[in-house]
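[1] mind looking at a prediction? Sequence and model below.
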Amino acid sequence: MTSPTGEIYRIDWLPGTDVLHGTCHCGREHTAQDPVEMWEWMLAHPQGHDVDEPRGNSS
């Protein structure tokens, strides 16, 4: 999904599981089983992003 400001939010479903893997436009990553939890985490940027979560790469 691309926001009106051009930021890209990506959510992938991990096949064979009920797990969603999200990557915020800032590079932070998060996994969750609940799609609502995932969107709340992304849209809370940067307040929803814990400092100890790993940053993803842009590839």
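    Great, that's in hand.
[2] alpha carbons only for contacts and neighbour counts from here, please
    Noted.
[3] just the buried positions in stretch 21-33, please.
    Using 16 or more other Cα atoms under 10 Å as the test for burial, stretch 21-33 gives His21, Gly22, Thr23, Cys24, His25, Cys26, Arg28, Glu29, His30, Thr31, Ala32.
[4] in a helix, that's where Met38 is, yeah?
    Yes: the assignment for Met38 (DSSP: H, G, I helix; E, B strand; the rest coil) places it in a helix.
[5] next up, a structure to set beside the first:
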Amino acid sequence: MTSPTGEVYRIDWLPGTDLLHGTCHCGREHTSQDPIEMWEWMLAHPQGHEPQGHEPRGTSS
């Protein structure tokens, strides 16, 4: 799924299991058996964190 701002959210089924594996646009990952719980995590997750590799502002030389 791609958000209106172009961020990509990915949920994959792990073959041979009942597990779903989600990856946020920031690189954080989550695994769940419940698709509803996975989408709730995915849609709520971006609040309050920065994408991986992001440096806080004001730290440049």
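    Yes, it's here. Keep in mind that this is a model prediction, so the values were computed, not measured.
[6] list the contacts of the most centrally placed residue in structure 2.
    With distances taken as Cα atoms, centre = their mean, Cys24 lies nearest the centre of structure 2, 1.5 Å away. Contacts for Cys24 of structure 2 (Cα atoms under 8 Å, 6 or more residues apart in numbering) come out as Val8, Tyr9, Arg10, Met42, His45, Pro46.
[7] so which of the residues you listed is the most crowded?
    Neighbour counts for the contacts of Cys24 of structure 2 (other Cα atoms under 10 Å) peak at Met42, which has 20 neighbours.
[8] that one belongs to a strand, doesn't it?
    No: checked against three-state DSSP, Met42 of structure 2 lies outside a strand; its state is helix.
[9] that one and Tyr9 touch, don't they?
    Yes: with contact defined as Cα atoms under 8 Å, Met42 of structure 2 counts as touching Tyr9 (7.3 Å).
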